[in-house]
Structure formats: C-alpha cells, structure tokens
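[1] can't give you the sequence, but here's the structure:
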C-alpha cells in the first residue's frame, strides 16, 4: 500500500525549514530529492570500498567494480535493454546527448535533415544546431499548438527521405506534456531516420521499455529519479553504438595503445573514458531499486491526483493562467496576470515553498507564448495535497502583494 507518511520519512530533507517555514519542495522537475537509502549507499562506498574500477586486482577495486557493474545491470533491467553493454553510464542527460551528436558529425553530410521538437530543453537543441553548422545539415522544427502539444500532422509532413535524425523529449520539462514518442519513432523509422528520446523528465514518472518502443537512443539522468547528480545513462542499440566513434579519448576506453595506432575497447567502455562517477553509478542503481520498491503504478496514481488537485485549486485564482493543458505529467506551469514570475517565486521562497521560475532552459516555448517565463510547480510522489494548499495560499498572498 502507498503510505505517504512512511515515504516522506525516507527523505531527510523534507524535515527541514526554509525561512522559518516547513519546506514545501515543488522543484522536482529540476531535481528530485534523495532518500536515505541512496545517501547511505554513497556513504558506504566512500567509507568501505572507495577504489578505482576495472583496473585493480586488489579487493577494494574488485568490490567497487562489482557494485558498479551491478548498477549497470539494474539500469539495463529497468529500461529493458537487450544487453547491459548497451547502457553507457554518463555524467547526465546532456552528456549523453552530446555523445550521440558528436558521433554523428562523422555520419551526417551536407543536405541531410535533422528534426527536433518545439518542446525541447536547450540540451536537446544546441548540440544539434552545433552539429548541423559543422556538417551543413538542415535543422527543422516540429511545431507545437496552444495546448502545449506537438502538431503531429506537421511532423508527418516534415518527414522525408532526407530526414536522418529525429530528436524529441518524452516529457516536456517546461510544460509536462507527454509526447507520442511511439508514433514518432515508428514514423521516423519508415523513412530510415534514427530517433533519440530525451527521457530526463519522463523517467521519474514513467518506466520506459526501450525494446517495446524500438527506440534507437534513450537518455536520462539519475538526479531526477531520486539518485545523485553527475550521473546518467545513454541507451543505444548495439549496432548503432558500434557505428559511432568514441566521444573522448583516454584511459579505460582503449584496447591497445601505441604511438603509431590506438584501437578502442568494445561496448560500453568505448564511451566511458577516464574514471567515472563510481559512487554515483552505484547510487543510481540503489535509487532505481527504491523507486521500483514503491512501484511506478503507485507513483503515477499519487502524482496524477496531485496534478488534478493542484490544477483545480490554482485555476480558482483569478488572473492565473496555466500553460500546457495537454496530456501531461505532474507539472503545472503558470503565471499571474501583470506579475513577473521571478517576483512570485521570490515571495514563495520566503514562505518556504520551492518552485522554479524562468524559461526552464526551454526559451523557444516561452517565445511561442510571448512570455518571459513561468512559475513551475513540479510534483513528486512524496508531495501531498496539504502542500498544494500551502502553495495556493502563498500564490494568493503574492498576488495581493504584487498586483
């Protein structure tokens, strides 16, 4: 059974106060909070078996290596990748995207077309712009509508034999929109294009099956899934990862090195140059175990209730506008008429409520709506309706002070 009181006890930070008020943490879209079991795993690594991996015959190195590779298998099973070596452990979603973008610099040619959605985070726009500028490819945008949903008819019209790559987030970080990625993947494959899905915002809420999706590349970050910062994943189909050149050169990613020639290691090590975030990778596996122990069906149920309740209560405030009303995860992005979002966020902070304000690294979305940014309240399974009541009261107070 879903026991919210017990779950909240797992997160020590939820007991703290901010400006003398109990913390209400609604910035989960930026980073989720960390349960004690994950914190304990980090402390255990540095306290008991801190050593470099894959390189030592001594006991600590072997223990660290075993734990790290066990974490890779946990990630593989969670995302249902066919092989563990199709999981590249990275520094996060942005790093994962750049590995693929860098690799395609040797594959794309002038005149090839790359599609990105209008709902993307900057990390899934800028690398492709850089790539297109480098090779002479053409970047095209899948447009969005006023509800914050992609215009799928326009997407299908954009697809053609010149389309080589399609990039789309699974869930919009700014609006919470859940994109129809299976339709996007299947349609792209029909014209021979490959697809990368940015799952950073989806994975805290949804358990993706990369084989069922038939996705070519899928990327995500641990810190949005109750894990530590500085670690993430790149899933890629084996044959596609083998086609990509290494992103970085250094130790660990080599098979042999001479001054005349270097040969590269096989997957996954080809893309894991240097000493990785060992304890972060291990803690990522623990975080995945923790979320699965709660269950993603239970997580979805709790978060959907919070989304419905929060939407209902915030919509009662005169002059408040919500952006993104399509099918979505537990994100409410809104503004108050006549008030800058930063000013509202500052007052909410003084009342102990953490929200995100600004363009959320999705400036094209804000340009579409002709606004400087939004106030984004993003809920996690450990949040409560009582906290939403506090948010609503605080928004009303900010409105009275600022309008």
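    Great, that's in hand. Since we're looking at a predicted model, the values are computed, not measured. Residues are numbered from 1 along each chain as shown.
[2] make it CA atoms for all contacts and neighbour counts henceforth
    Will do.
[3] what's the closest residue to residue 262 other than its chain neighbours in contact with, if anything?
    Leaving aside its sequence neighbours, residue 262 sits nearest to residue 256 (Cα to Cα, 6 or more residues apart in numbering; 5.6 Å). For residue 256, the contact set (Cα atoms under 8 Å, 6 or more residues apart in numbering) comprises 262, 263, 264.
[4] list the buried ones in the helix or strand harbouring residue 256?
    Residue 256 belongs to strand 254-257 when assigned by DSSP states H and E. Judged by neighbour count using 16 or more other Cα atoms under 10 Å, the buried positions of strand 254-257 are residue 254.
[5] now for the helix or strand just after that strand, which elements pack on it?
    Following strand 254-257 in sequence order, the next helix or strand is strand 262-264 (DSSP H and E). Helices and strands touching strand 262-264, by 3 or more Cα pairs under 8 Å, 6 or more residues apart in numbering; DSSP states H and E, are strand 254-257.
[6] which residues in the stretch 151-300 of the chain form helices?
    152-158, 181-190, 210-213, 238-243, 278-294, 296-314 (DSSP state H, counting those that start in this stretch).
[7] ok, second structure coming up, stack it against the first:
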C-alpha cells in the first residue's frame, strides 16, 4: 500500500514512526512487525486495513480536501485578541513593546458591539478570546467585565466560548487565577520564566528595577493547590546570558510542578523582536543558532511535558494573523492583525465603531491557501501551510528559502520531540 504524500516516515533502530499530517494521528511500529509483514500476506492485509481505517493511504484530491477543511475551521471561529492595558509592570531586556498608561475601559462598549456585529454576519461555532498587553492583568477589572458580557453573548447564541491569556504571571495570585478560570473561562496561560532566579531576574526586570522571579514562583506553587482544570505554558526565552540558569531551573525549582500535567514547557531562543521603549544597550546577548531543540530534549529526559510536541506538529498549527476572522484590538480601539507589529501602519485594518475595513491591509495578512508552486508537493505542507508568519513576507524579513528551511527544521524537530516523549497515538508490536 502506498502511503499518502502527507504521511511522514521516520525510521529508528528498533521502530518506525508514521505521522499522518491529514488527521494528526501517529504510529509507533516495531521493526520486527514490519519484517513479519513482508513475509506474511495475512498480517500484511490486517496492517494495511488498519492504516486505511486511520487514513494513512493515498486518496484523490487530498490537498484540496484539506484546504476545504482548513477554510471551514477558519470560517467557524471568531478570534478576538484584546490588549487589556497599555502599560506593563516589567521592563524586560528583549521587549518589543512601547508602553503608555492607558486602559481598555473606554473601549468596552465598542468591543461588545464589534463582537456582536461579527457574530451576526456568519454562523460561527466558536468565540475565542485572548488577553494580551502590555500586561493584561493591569486591566484585571476590565477583563472581568468584558468576559462576563462575551460569555453571556456566546451562551445566548449557543456557540462555544474559549479564552487564554499571555501574562508575565506577577499578578496571577491564587484569587485572581480562581476568578479568571471559573468566571472568565480563561483556561490557558502563557507565562515566561527565564530560568532560575539569577537568569530570570537579569532578563525580566520589574519597572522599579527589582526582580520578579520569587513572586511568580510563589504564584505557581499556589496554583498547583487549585483543583480545577487549566493549563500553564511556561515559556523559557533563552539567551547566552541565561542558558546555564535554564538548565539549573529544570534541575531545581521547576521540579515543583513537573508531575502536574497542567504545566507544560516551551523553549525559544531570544529573537530580534524589535526595540520598543528599550534604550540602546538594554538587551541580552542572543544565540545565532537554535538552542531550544536540545533544551527540549533535555527537559523530556528529566520528565517534563512540552507544549511544542502537543501542538506544533499538527495541522491545527497556524498563525492567528493569517485567519480572516481574527482581530486584535488595542487600548485605543484600533483593529490590528498581529500582536508583534503593533506600530506598523500595514498592521492596522480598521477602528472600533467604524464598519469600514482596510481591505488592502487585510489581504496582506490573510492566508488564502493558494500555495507557492515550490510548496505544492511538500510532505510538510499541511503543517507548514506555506509558512508560519505572514509578517516575515509583508516586511521582507526572510527569503523563501530561509523561511522554508526554518519551518522544515522546526516541524521535523517537533516530530522528534514527540518520539522522545512517546507522545504517540498507537503502538504496533510484533507479538
């Protein structure tokens, strides 16, 4: 039987792994079983029947069918990213943002009206709200108020409501987390911890110049004692200055949440994300080569769970800015596409209270699934979708070849991480 072009095969010493990017199902097959299959037609027939039942075989018009599926997903989900506050209580050495002491309070009515308008235009099945900043928890009261309204709207329309938050974690105490989860349905959090105390406090400094590590770790320890369901993605931004502290963190302080399935790790190199309000020289030394993959493998060996191998090898992975029904709302009521290019005119597509959308800017960001001819036959296309970040294309930040190389490397690394963590759907043995 011929595998689909979108099935990735990785051969190891004792096992062969198959990753089906059409449905994100993975197999771990003992090589002894494959030897038996070559010699026994009955076993071969059963094996191929199982593969067909899991859609591993080649079918007609696979790419067109998957594009139709992707478009349906995009059309049925309304994604709203809200910058809940314009300021931050941190001044991190790699931050790209510019800060102002302004809240989202004056935009609350506009946000509710905008969401109501969008929900009336299409038959959405999901409303996904993401809280961002500045530091979103500086706008905690507004988050409570807006969430209450949006949840009520969703319930009346019979659509599913989801929420997540990117926060520095400093204000995420037990009471706040409790209310966010139970009242606002914020079930997923991204919190950055840049290694042990020394490394973290060098890079993620409070506005007053003090360290932030101890308070964040205290909040994590309190969160562990809460019984309800949520997930915390702990992001570790790695530079030349904190690499050893990241290793130390895994061996020491991070042990407190290692056995709690609600906590997942995510490693990333510190990148050149822009300067924002940072003064010249207020920065960290970056690595030229990727170090996140080796740190991820080390974390798996130590017993930690990773966010990457759960998400970034699946065909659900794609940039929110590419989606036609994804909108970012800042504290001034501007409608944007990207949370990184906050200050670029190409990123602005409209304003709250004004129904006119800048279609030219919108088209720059939205992914049409009309792939480059170089991508058409690539096995990784259903995960890559022609490139993860439209920002890189809009501002000519990388060539096609460089973008392709990085995407291929990252996706294949995530398949390897799945193997390392044994995050596999089915295991087929010879006996």
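    That came through fine. Everything quoted here is computed from the prediction, not taken from an experiment.
[8] could you get me the TM-score between them?
    TM-score of the superposed chains, computed with TM-score structural alignment, normalised by the length of the first structure, equals 0.25; 144 aligned residues with a Cα RMSD of 5.8 Å.
[9] re earlier: want to try TSV for the contacts of residue 256 of the first structure, with distance to residue 212 of the first structure and neighbour count as columns?
    TSV is the format used below for the contacts of residue 256 of the first structure (distance: Cα to Cα, whole Å; neighbours: other Cα atoms under 10 Å):
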residue	distance to residue 212 of the first structure	neighbour count
262	37	12
263	34	12
264	31	17
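[10] which of those sits closest to residue 390 of the first structure?
    Checking the contacts of residue 256 of the first structure against residue 390 of the first structure with Cα to Cα, the nearest one is residue 264 at 55.3 Å.
[11] what's the spacing between the closest one and residue 88 of the first structure?
    15 Å (Cα to Cα, to the nearest Å).
[12] my guess is residue 98 of the first structure meets residue 127, correct?
    Yes - in this structure, residue 98 of the first structure is within contact of residue 127 by Cα atoms under 8 Å, at 6.2 Å.
[13] mind checking which helix or strand residue 78 of the second structure is in?
    Using DSSP H and E, the element containing residue 78 of the second structure is strand 77-83.
[14] buried residues in that strand?
    So for strand 77-83 of the second structure, counting by 16+ other Cα under 10 Å, buried means 77, 78, 79, 80, 81, 82, 83.
[15] what angle do the helix or strand just after it and strand 77-83 make?
    The helix or strand immediately downstream of strand 77-83 of the second structure is helix 108-121, counting by DSSP H and E. Here the directions of helix 108-121 of the second structure and strand 77-83 differ by 170 degrees (axes from the mean of the first three to the mean of the last three Cα atoms, to 10 degrees).
[16] so which elements touch the following helix or strand past helix 108-121 of the second structure?
    Once the chain leaves helix 108-121 of the second structure, the next helix or strand it forms, by DSSP H and E, is strand 126-132. For strand 126-132 of the second structure, the packing partners by 3+ Cα pairs under 8 Å, 6+ apart come out as strand 77-83, strand 160-166.
[17] wait, which of those is closest to residue 335 of the second structure?
    strand 77-83 (9.7 Å).
[18] got the angle for that closest one vs strand 126-132?
    Using the same axes, to 10 degrees, strand 77-83 of the second structure lies at 20 degrees relative to strand 126-132.
[19] I'd like to know which elements strand 77-83 of the second structure is packed against.
    Secondary elements touching strand 77-83 of the second structure (3+ Cα pairs under 8 Å, 6+ apart): strand 126-132, strand 326-329.
[20] JSON lines for the ones you listed, including distance to residue 110 of the second structure?
    Output for these, formatted as JSON lines (distance: least, Cα to Cα, whole Å):
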{"stretch": "strand 126-132", "distance to residue 110 of the second structure": "15"}
{"stretch": "strand 326-329", "distance to residue 110 of the second structure": "10"}
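[21] look up how far residue 335 of the first structure lies from the residue nearest to residue 221 of the first structure when sequence neighbours are not counted.
    In space, and not counting its chain neighbours, residue 221 of the first structure is closest to residue 232: 4.0 Å by Cα to Cα, 6+ apart. Going from residue 232 of the first structure to residue 335 of the first structure by Cα to Cα gives 32 Å.
[22] of these two, which one has the most company?
    Of the pair residue 232 of the first structure and residue 335, residue 232 is the one with more neighbours under other Cα atoms under 10 Å, namely 30 against 21.
[23] nearest to residue 165 of the first structure, of the helices of the stretch 151-300 of the first structure?
    helix 181-190 (8.1 Å).
[24] what residues of the lengthiest helix in the second structure count as buried?
    Secondary structure assigned by DSSP state H gives helix 400-420 as the longest helix of the second structure. The neighbour-count check on helix 400-420 of the second structure (16+ other Cα under 10 Å) flags 403-404, 407-408, 410-420 as buried.
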